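*Asks:* One predicted model, sequence on top.
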Amino acid sequence: MFSITTELPIYYSVLCILLGVIYAYFLYRKNRFFSKKLTTVLFVFRALVVSVLFFLLLNPLSSVTETIEERPIIILSQDASVSTSLDSSDYQNLINLKNKLSSDFDVITYNYSDQINEGFTTDKTGSSTNISQLLDEIDLKYSGRNLTGVVLSWDGLYNQGSNPLSHKIAKSIPFYTIPLGDTSVLKDVRISEIQHNEISFLGNTAPVKVNIQTEKCKGEYITIKLFSEEKLIESKKLKITSNSEFFKTDFTIKNSSLGLHKYKVVVSSVSNEKSIENNSRSFYVEVLDSKYNILILYDAIHPDISAIKSVLDKNKNYEIEKEKISNFNSNYDKYNLVIYFAFSDNKLEKLEKIKSSDVSLLLLVGPNSVSKLNYLYPSGKVDGKNKSQEVTASYNADFSKFNVSTNLQNYLTDLPPLLAPFGTYNQSLTSEIVLYQKIGLYNTEKPLIIVDNNSEKKYSVVYSEGLWKWKINDRNNNNLHQNFDELFSKIAQFLLIKEDKSRFRINYDKKIIQGKEMNFFAEYYNENYELNNDKEVSLHIKNKDGVIYDYVFSKNTNSSYFLIVSSLSEGSYSFIAKYNNSEQIVKGEFTILPKQIESKISTANHQILYQLSTESNAYMFDKFNTDQIVETLKNNPLNKTLLHTSEKVKSVINIKWILILILLFILIEMVVRRYNGTY
């Protein structure tokens, strides 16, 4: 549907027509063509052209309305982990189901295990199952779409990610489940979980809790051993007194040396045990030399202080002090991070030492403390007069300083408004925006949270107050405040990590799961501290047996280097990186962590499938009956075709065919007038 309108009253349009007619009248009232019809035609042409030209001066708008049909969507997902490898019939069944559904639905297909792939597969070799990753993918791509339901073939086992029942879409999208695997209980002893601190400190002792599940082992004895590398630390012997028993066993480890240490828990097998792959599990503890000292300063009591402090209190690596700034007289040099809640507009004398210190600064400002922001961080100042406005958050998809999970990105889309300073925002060239301000439905370019790593020190600024509302709004079943904690713990980590100032730098992950690619990034700075990758960079990796693997870095277009290393087995490695054949050298270490490998012989958990289907108002099928599944999906009340209407508005003056018609009318009139001897 096409229409043309103007923002002015209709009599302006009538006036344009009148002016065109008057102009044509004065032009043709004395012309004497042989044919009166010809005069009338040329009169109409000239009147139309002039009227349209006057009408275009009113800046009219054209509106085109389009209606698009969106068919209902069905997602078919296949469990491709090794625990379902004995049940391969679902591949052909899913192919048949897709073919029968395609005439009425848009069918999307996935297979999943430790990673997600499109389509179905017969290669069920996935070493683990991360069902929550699949739900994240569905939420990200199909939330708000015409999704009728998800058909999920699964054995109910997962050993990575979170419980799917706690996922935010678990109750909002129908999950039709198809059970795989065998629910028969076999004789088995397995380590279900090891609870430990991933980071500890030199000289400290750390607890290790081992959870063990046994099935059909009544009367048997088991021995639980804790090893450090190959050395036995402690051993315990237990008797199993029931057919299904759960044990919790505690160990203590002492951290006597720095670095990443490998530990292994081994539980002895029992007679006729079918699977012993789950009788051992390794874990790693990184031992650091000292804790980070964090100082929290404030002008006045505010609930945001407790909200941020509660995040930091959960990290045992942090020693936290809290002090009112008017009472603080110590030196800032002993701290690794200063967090300043500047929510009042009082004197600036106390801020001189903060500004001159090279300690990283997290600055939280409100509408009444713009002057403090402008003094402490002038490159990110706000030009305003202590006025405020309510804003919400919009995530910056181009942010690159640290990773932000999909759950956190989704959480940020629906939060209570904060109170931000009103004014013109300045931004440092070295800063990156984490969150933009969003006013109503309008996404602005104003920063809400930024991080900055300039030549002097690291900064982060939160241009608002009222964060406590975000925290109490973060209530996702068992993961209370998980997203709020992630956001501000990562900001704190960014500020606490000291920047490498050397000219040759290597960036890499110190711990990575076996099977994943190891990414190395290298940078070389010349004497003017300009990135340069003219020369070659080599990498020599050595495993614990002394075997050396040689690599050469590839060059990026931004004058840096990169290298991807794959297929490294579990264990500890050291490396030497050399720039220009030993002109500059960097040494380091990393560890390849073991996967949590699923056993081929595992007891399926169909109860979780039933619960997932029931809580999402769907259905768990007893077996893979294609016709029954198709009939159930067709009868789903969500099986509807949606009509989406969109309206495109643009200025008529930009429509090419109108310009062409005007020129055509002028050309025809000019040719006819000349042909008949009139100019």
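*Replies:* Arrived safely, thanks for sending.

*Asks:* CA atoms for contacts and neighbours, from now on please.
*Replies:* Noted.

*Asks:* From the contact counts, what lies against the longest strand anywhere in the chain?
*Replies:* When the chain is parsed with DSSP state E, its longest strand is strand 382-395. Using 3 or more C-alpha pairs under 8 Å, 6 or more residues apart in numbering; DSSP states H and E, the elements in contact with strand 382-395 are helix 370-376, strand 418-425, strand 431-439.

*Asks:* which residues are contacting that strand?
*Replies:* Applying C-alpha atoms under 8 Å, 6 or more residues apart in numbering, the set of residues contacting strand 382-395 from outside is 367-370, 373-374, 409, 412-413, 415-426, 434-440, 443, 448.

*Asks:* Buried residues, the helix or strand following that strand. List them.
*Replies:* Next helix or strand after strand 382-395 toward the C-terminus (DSSP states H and E): helix 406-411. By 16 or more other C-alpha atoms under 10 Å, the buried positions in helix 406-411 come out as N407, L408, Q409, Y411.

*Asks:* Compare the helices and strands packed on strand 382-395 and give me the one nearest I73.
*Replies:* In terms of C-alpha to C-alpha, the element of the helices and strands packed on strand 382-395 nearest to I73 is strand 431-439, at 31.0 Å.

*Asks:* Take this one as well and set it beside the first:
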Amino acid sequence: MTGQTLLFTILAAIVAIGLSLLFYFYNSKKKRSKHWIIFSVLRFLSLFSLFLLLINPKLETLELSTEKPNLVVAVDNSSSIAYFNEEENVRSFLQQIKDHQELQEKFKVDYYSFGSEIKKVDTLSFTENKTEITPLFDNLTEIYAEQVTPTILITDGNQTYGEDYLFTAKQYPQDLYAVAVGDTTFYSDLKIERVNVNKYAYLNNKFPVEVFLNYTGDKAITKEVKIELGNTKVFSKKLSFSKEKNSEILQLHLPANRVGLLSYTITAETIENEKNTNNNTKKFLVEVIDEKTNVLILSSFLHPDLGAFKKAIESNQQREASIKLISDFKESLLDYQLVLLYQPTSAFKSVFDQIRKEKLNSLIVTGTKTDYQFLNKSQDFFRKEIFTQLEEFQPSYHSGYSSFQQPDIQFSSFPPLKDNFGDVAFKTAPQVLLYQNINGVKTNLPIIATTEENQQKTGFLFGANTWKWRAKSYVQQKSYETYDDFFGKIIQYLSSNQRRERLTVDAQAFYNYGDKISILAGYFDKNYTFDDRAKLQISLQEKETEKTYQYPFILQSYSYGVNLNQLQPGTYTYKVTVEEENIQKTGSFTIVDFEVEKQFLNTNLDKLQKISEENVSFLSQGTALLTQLVESKNYQSVQKSAVKKSSLIDWKILLAIIIVCLSAEWFLRKYKGLI
């Protein structure tokens, strides 16, 4: 309580005493009650309590609490634990932790599981098909940054996805106790570590294949590595390994002799008494196609955008882009499926004439050097006001775009584009994917839009310097893939002459077993507007067993999706139908039998020792580890004190005192006949 509040409280008491005495004692003696002392006390308590409520002093109380240290138990929930037949032992150790009374009294224990994702443990399935450990340490560091939190890590130490966890674990600020799961015995092993191959190949061409093989063992061996297409051997070679020469990179080219999805099997001959033979075989698929999309990029000057366009287009092997200067261009446009016109000027007149005559697909890209007076006359899609002033604007994603499925790839964080100032008026409303955002205000002016009329498709990109978008995407994603896929969808849509369909299905030709398997679909009404009222269903049939499955699609914003992670390896045909509509799409895909979690022969004991500074135990030594934690003096409960401030106005008892005193005074005065 402050000095000022104390002074006010004393004054309140004096005033309350004065008023009470004035009312009862200093009245004329004839009217004074012989019980004036009792009445004065009651009146004093009422007035003083009321004055205290008005002053509302703050009262401070000291509260003591005991805070136990945290103990984090992080458990590997991937399928490799089940592969080592250790799932029951892990569950038993967890139950031992939960039943250890001294441990529970000393620590506040939190349980987490990790694999393909990190979550609080409720049940363990040991079915997750990926092991990513690095995010575990990042998340725990953030959650327990200011607290003492020893951590028990229960894992086989084998990571199958993401960044190597060694560095992150070494930077982890808490004491780390690793519990090794699995077999630590050394076995000789020959395995196929990785296969690099393009997803697509072209008919009558050869496609490259790169195979990485590793050998663990002391003896020198020579084994055959072969590649088969179905039952036909297409390649074989004898390779030699030893303790010193324990790896080999096999580089070869295979012919693409027929169109379709081809399934190849790479097999490394097993060695004597080899324990893990799952990693001696690996499958890969290649889709052979007999057509290629040719894109022509025309410009009157060189610009970094041109190179970015070419790189993004050719990121898909089915496409090829050629950059030509308009001053040197003498070819026919009929050799190309799409023409990209970069900042056209009057020199493009013959090109626009041919596009109009032949109804060719095109993508018009504008910028600061665009001749808008010429462009307004040369095409019938839009008109732009002509000003010499320039402006910059950033993209704003439009989720209602329906020509093809395109998620938001953080467009709003992309650098601004530059173009001439002025409104754009379209003759027919286009489909807009990105709008202009000027100084944080979203406008109705498009950056990227498309139109489709009489099977002729035209795209518009208003603004130069999109090469900066590709660079920004690389900074965000550590890869050009996300941006190239986005731009590739624009190219794919514009270069296709297929009639637009009301039902579209986005499914890959093949998936690796254990990866996320999902199929997206889009459904549009007769005006080609996305329809979110439809009920879509997919019917599947496995080719070999002829077993059938049916799943409904779930509405996901502006698309429909279905998760098929539960499917086993095999080739499936599918049919997507729309309820109460005579519309369907069919296709097929293959799930490749490859489980990365089964590729490890034993526990990665060496790495576990490095990250835990030799604090490595085995499941059989769990009791000793728990005893060590209980007896350690490094982890002690901390008594904390906190000053709690409370306002007197929150005291309900004070209100009760006022009511009781006033009521008692009134009843006594009534009883004595003073009222």
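*Replies:* Everything's here; your move. Keep in mind it's a predicted model, so treat the numbers as computed, not measured.

*Asks:* quick one: TM-score?
*Replies:* Scored against TM-score structural alignment, normalised by the length of structure 2, the superposed chains reach a TM-score of 0.63; 538 aligned residues with a C-alpha RMSD of 5.3 Å.

*Asks:* Drop anything exposed from the contacts of strand 382-395 of structure 1.
*Replies:* Buried by 16+ other C-alpha under 10 Å: 367-370, 373, 409, 412, 416-423, 425, 434-438, 448, out of the contacts of strand 382-395 of structure 1.

*Asks:* hang on, isn't N96 of structure 1 packed against T626?
*Replies:* Yes: using C-alpha atoms under 8 Å as the test, N96 of structure 1 is close enough to T626 to be in contact (7.4 Å).

*Asks:* With neighbour numbers in mind, choose between the two.
*Replies:* Shown here are N96 of structure 1 and T626; by other C-alpha atoms under 10 Å, T626 has more neighbours (16 against 13).

*Asks:* who are the neighbours in contact with that one?
*Replies:* If you count contacts by C-alpha under 8 Å, 6+ apart, T626 of structure 1 has them with N93, N96, L97.

*Asks:* Now flag whichever of these is closest to E570 of structure 1.
*Replies:* Proximity of the contacts of T626 of structure 1 to E570 of structure 1 (C-alpha to C-alpha) peaks at N93, which lies at 37.0 Å.

*Asks:* Shouldn't that closest one be within a strand?
*Replies:* No: according to DSSP: H, G, I helix; E, B strand; the rest coil, N93 of structure 1 belongs to no strand; its state is helix.

*Asks:* ok, so what distance separates it from N111 of structure 1?
*Replies:* Computed as C-alpha to C-alpha, to the nearest Å, the N93 of structure 1 to N111 of structure 1 distance reads 14 Å.

*Asks:* So these two - more neighbours on which side?
*Replies:* More crowded of N93 of structure 1 and N111, by other C-alpha under 10 Å: N111, with 23 against 13.

*Asks:* give me every residue that touches that one.
*Replies:* S77, Q78, D79, A80, N117, E118, G119, F120, T121.

*Asks:* In this structure S646 of structure 1 contacts S63, no?
*Replies:* No: with contact defined as C-alpha under 8 Å, S646 of structure 1 does not reach S63; the gap is 10.1 Å.

*Asks:* More neighbours: those two, which one.
*Replies:* Using other C-alpha under 10 Å as the criterion, S646 of structure 1 and S63 rank with S63 on top: 16 against 11.

*Asks:* Which strand or helix spans the more buried one?
*Replies:* Using DSSP H and E, S63 of structure 1 sits within strand 61-70.

*Asks:* swap in A169 of structure 2?
*Replies:* Short version, using DSSP H and E: A169 of structure 2 is in helix 165-170.

*Asks:* cool, K248 of structure 1 as well?
*Replies:* strand 244-254.

*Asks:* which residues sit against that strand?
*Replies:* Contact with strand 244-254 of structure 1 is made by 203-218, 226, 234, as judged by C-alpha under 8 Å, 6+ apart.

*Asks:* Same question for stretch 440-447 of structure 2.
*Replies:* With C-alpha under 8 Å, 6+ apart, stretch 440-447 of structure 2 has contacts from 395-396, 423-424, 432-437, 460-463.

*Asks:* So which bits of that stretch are buried?
*Replies:* Across stretch 440-447 of structure 2, burial judged by 16+ other C-alpha under 10 Å covers L445, P446, I447.

*Asks:* got it, and stretch 74-90 of structure 2?
*Replies:* Buried residues in stretch 74-90 of structure 2, counted by 16+ other C-alpha under 10 Å: 74-84, 86-87, 90.

*Asks:* possible to save those as CSV with secondary structure?
*Replies:* Converted to CSV, these look like this (three-state DSSP):
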residue, secondary structure
A74, strand
V75, strand
D76, strand
N77, coil
S78, strand
S79, helix
S80, helix
I81, helix
A82, helix
Y83, helix
F84, coil
E86, coil
E87, helix
V90, helix
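
*Asks:* could you dump the residues you listed to a markdown table with distance to S557 of structure 2?
*Replies:* Listed next are the buried residues of stretch 74-90 of structure 2 as a markdown table, based on distance: C-alpha to C-alpha, whole Å:
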| residue | distance to S557 of structure 2 |
| --- | --- |
| A74 | 35 |
| V75 | 35 |
| D76 | 34 |
| N77 | 32 |
| S78 | 31 |
| S79 | 33 |
| S80 | 36 |
| I81 | 37 |
| A82 | 37 |
| Y83 | 39 |
| F84 | 42 |
| E86 | 42 |
| E87 | 39 |
| V90 | 41 |
